[in-house]
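Enquirer: can you look at this prediction? I've put the sequence above it.
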Amino acid sequence: MRQFALFGLLLSLGMNALAESCPEHLGGEYRKLHASESVNLCDVINKKPALVVNTASHCGYTKQFSGLEALHQKYQTEGLVVIGFASNAFKQAAKSEAEAADICYTNYGVSFTMLAPTEVTGTEANALFRWLAEQTVAPSWNFNKYLINPKTGAVKHFDSRTAPNSEALTKAIEAAL
């Protein structure tokens, strides 16, 4: 009987440790852009610095995909994770996921994680973007960038006008690595 009680206690402690290892705002599954495969943000980020971006396919800032891909290529081996969240929050999205995927993957060579359209503003925003808004500000347009630093727990916001190759963003990424 004691063995079962001890096993139950250890199992309970283990489950609590697992639950605590993933913050609530990173929980849940997100489907990849134009795919049936899903990802769990806890698995993708896994205590690594993450650059989270709300994206749109038909925006004046869409060309930033090239710069985001360059950041991904430059820093992925050092641990940076770049994640794009397709969204139509500002009515600039492609008409279909297939078109959005073509723009991302074919036109801009995106190889970082791109997620299927999701809400990033207001009460319908996904859990991560609600949390990001609480930590900094909600996106006011497409291509807002949020750098999550796992060392400090801090989130730094960069607006749409901040180019991916800007000195400010690069310095912040390097500090987080």
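Expert: It's in.
Enquirer: from here on, contacts and neighbour counts on C-alpha atoms
Expert: OK.
Enquirer: what's the distance between the top helix by length along the chain and the middle of its chain?
Expert: Using DSSP state H, we find that the single longest helix of the chain is helix 2-21. Its chain's C-alpha centre and that of helix 2-21 lie 31 Å apart, by CA atoms, centre = their mean, to the nearest Å.
Enquirer: one more structure, for comparison:
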Amino acid sequence: MSTVYDFAADTLGGDKVALDQYRGRVLLVVNTASKCGFTPQYQELEKLYREYQDRGLVVLGFPCNQFLQQEPGKAEDIAAFCERNFGVSFPLFAKIDVNGAHTHPLFAHLKKQARGVLGTQAVKWNFTKFLVKKDGSVYKRYAPRTSPDSLRVRGDIDKLLAE
């Protein structure tokens, strides 16, 4: 069976990154957007990253423009926006599709392993979050409305970091 470590993605800077480099870490993979009602979650994601990174958590942000064109900017615009407004220091990747014919292979895998409401695979909106165990297997999916800083998400991260 595949794990997230079998995939690669391009960074905002255009470098290809093998996700295998995160082996042994807990990952929170999120499709993001700069002009979404959930955009303030960038602040919560950064807070989690700073608080937990020394214990092994990595947040991975994947900008997506599929939901009402809420991520229209170019890579440099996205990077500047995230840094200026939220001090984002976690890894950000190139803009991708999370649904449809051009779905990034990582998100195809994540959606298959952790289905949404009523067993659906489709990502419904920006800031859908996938929590990945240290072995690269997908642990859980969280809806966009679920705060990254919620007790539920924090509890799951603590559990996986302790394993």
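Expert: Structure's in. What do you need? Note that the coordinates shown come from a computational prediction; the quantities given were computed from them, not determined experimentally.
Enquirer: packing partners for the following helix or strand past the longest helix of structure 1?
Expert: Downstream of helix 2-21 of structure 1, the first helix or strand assigned by DSSP states H and E is strand 29-31. Here strand 29-31 of structure 1 touches strand 38-40, going by 3 or more CA pairs under 8 Å, 6 or more residues apart in numbering; DSSP states H and E.
Enquirer: which part of structure 2 matches the strand it packs on?
Expert: Mapping strand 38-40 of structure 1 onto structure 2 (TM-score structural alignment) gives residues 16-18.
Enquirer: name the surrounding residues that touch that stretch.
Expert: The contact list for stretch 16-18 of structure 2 (CA atoms under 8 Å, 6 or more residues apart in numbering) reads 5, 6, 7, 8, 9, 10, 11.
Enquirer: mind putting the residues you listed into JSON lines with neighbour count and distance to residue 61 of structure 2?
Expert: Output for these, formatted as JSON lines (neighbours: other CA atoms under 10 Å; distance: CA to CA, whole Å):
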{"residue": "5", "neighbour count": "17", "distance to residue 61 of structure 2": "16"}
{"residue": "6", "neighbour count": "14", "distance to residue 61 of structure 2": "18"}
{"residue": "7", "neighbour count": "16", "distance to residue 61 of structure 2": "15"}
{"residue": "8", "neighbour count": "16", "distance to residue 61 of structure 2": "14"}
{"residue": "9", "neighbour count": "19", "distance to residue 61 of structure 2": "11"}
{"residue": "10", "neighbour count": "16", "distance to residue 61 of structure 2": "11"}
{"residue": "11", "neighbour count": "17", "distance to residue 61 of structure 2": "10"}
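Enquirer: for residue 131 of structure 2, state which of the residues you listed is nearest.
Expert: residue 5 (13.6 Å; CA to CA).
Enquirer: burial count for residue 56 of structure 2?
Expert: Residues lying near residue 56 of structure 2 (other CA atoms under 10 Å) number 17.
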